[in-house]
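Chemist: This is the structure alone, sequence omitted:
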């Protein structure tokens, strides 16, 4: 169960206005997306959405699917999720998921009621947490539009995996 402080911070963020207003609806301009990992999906962190309050950071990420991904006969590019990270406790809380259909149509967002959890090394949450908690460590953005992010993500998914 989330502690009262995390719940209070999230509530304040929801009421905050300008930062939260960016979260609603399609966002195709002003993005600063950085590829953070490639596994089943390519995951990109949106640096333009980072909002820090004490030890807690809120950020949106994009999960990109392979080229031919379909559900119920509809082609999808992937989906957006809002996250809350505790940089000291090293926990991650995925707040929602909103699908992105081919062409960029978003949503609606579905809340994720699961509690915050320890971000395991090597997992998507840990990679996103690292960027959210230390955005200065990241170089230039890999994409600044949703369509560019899908191209970057799909190229990363299609790249051959090399053994170490």
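Modeler: It's in. Predicted, not measured: the structure shown is a model, and the values here were computed from it. Residues are numbered from 1 along each chain as shown.
Chemist: rest of the way, CA atoms for contacts and neighbours
Modeler: OK.
Chemist: Name the nearest residue to the residue minimising distance to the centre of the chain, ignoring sequence neighbours.
Modeler: Nearest residue to the geometric centre of the chain (C-alpha atoms, centre = their mean): residue 61, 1.3 Å. Residue nearest to residue 61 in three dimensions, not counting chain neighbours: residue 45, with 4.5 Å by C-alpha to C-alpha, 6 or more residues apart in numbering.
Chemist: what helix or strand is that neighbour on?
Modeler: strand 42-53 (DSSP states H and E).
Chemist: Below is an additional structure, to be compared with the one above:
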């Protein structure tokens, strides 16, 4: 029975409906907008924006400072899929996938915490505003991951 449970869990995750799981990595052009700067610089990839029946999903890139390392490995930051309920003003971070220097993306780790109120001043509220009202974010900044890292690190340094 102990060997069957992990297989059942894996099957359940693989069979889950697409609206409840993060999407696969986007491989086309990006349209990044700098959303906020705190401990990390957060950029929304507006090309990933997709509406579903009750809300909207958006992929965000979190940029680290230039000297961010784990062991000997340098990292640019990480990707997260988010889902927002515009009417209820809630945010749900669906996953996180680290991005190594050079752009290699690690596997996504699901974030199983429930949706929460997007409190003004936080990354979730800033991303929610961009996702729910894309016209409010202004012009798109950059279209490559490398340029997003540059923009994010410049913002962190200022």
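Modeler: That came through, no problem. Not measured: the values here are computed from a predicted model.
Chemist: ok, back up a step: so which elements touch the strand holding residue 45 of structure 1?
Modeler: strand 33-38, strand 56-64, helix 124-133, helix 146-158 (3 or more C-alpha pairs under 8 Å, 6 or more residues apart in numbering; DSSP states H and E).
Chemist: Can you add distance to residue 50 of structure 1 and give those back as JSON lines?
Modeler: Listed next are those as JSON lines, based on distance: least, C-alpha to C-alpha, whole Å:
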{"stretch": "strand 33-38", "distance to residue 50 of structure 1": "11"}
{"stretch": "strand 56-64", "distance to residue 50 of structure 1": "5"}
{"stretch": "helix 124-133", "distance to residue 50 of structure 1": "7"}
{"stretch": "helix 146-158", "distance to residue 50 of structure 1": "17"}
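Chemist: ranking these by burial, who's on top?
Modeler: strand 56-64 (a mean of 25; mean count of other C-alpha atoms under 10 Å).
Chemist: Quick check: that strand compared with structure 2, mean distance?
Modeler: By mean C-alpha distance after the TM-score superposition for structure 1, the fitted strand 56-64 of structure 1 averages 0.3 Å away from its aligned residues in structure 2.
Chemist: Just give the number of residues close to the closest residue to residue 135 of structure 1 other than its chain neighbours.
Modeler: In space, and not counting its chain neighbours, residue 135 of structure 1 is closest to residue 47: 7.1 Å by C-alpha to C-alpha, 6+ apart. Close neighbours of residue 47 of structure 1, defined as other C-alpha atoms under 10 Å, add up to 21.
Chemist: do you know how far residue 47 of structure 1 is from residue 38 of structure 1?
Modeler: Distance from residue 47 of structure 1 to residue 38 of structure 1, counting by C-alpha to C-alpha, to the nearest Å: 18 Å.
Chemist: Return the distance of the residue mapped onto the residue nearest to residue 135 of structure 1 from structure 2 relative to residue 101 of structure 2.
Modeler: By TM-score structural alignment, residue 47 of structure 1 lines up with residue 46 in structure 2. Distance from residue 46 of structure 2 to residue 101 of structure 2, counting by C-alpha to C-alpha: 22 Å.
Chemist: who does the lengthiest strand in structure 2 touch, helix- and strand-wise?
Modeler: In structure 2, assigned by DSSP state E, the strand with the most residues is strand 73-85. Judged by 3+ C-alpha pairs under 8 Å, 6+ apart, strand 73-85 of structure 2 is in contact with strand 56-63, strand 90-93, strand 95-100, helix 123-132.
Chemist: residues of it that come out buried?
Modeler: Residues 74, 75, 76, 77, 78, 79, 80, 81, 82, 83, 84, 85 are the ones in strand 73-85 of structure 2 that count as buried (16 or more other C-alpha atoms under 10 Å).
Chemist: Now tabulate those in CSV and tack on distance to residue 142 of structure 2.
Modeler: Converted to CSV, the buried residues of strand 73-85 of structure 2 look like this (distance: C-alpha to C-alpha, whole Å):
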residue, distance to residue 142 of structure 2
74, 22
75, 19
76, 16
77, 16
78, 17
79, 16
80, 18
81, 19
82, 20
83, 23
84, 23
85, 27
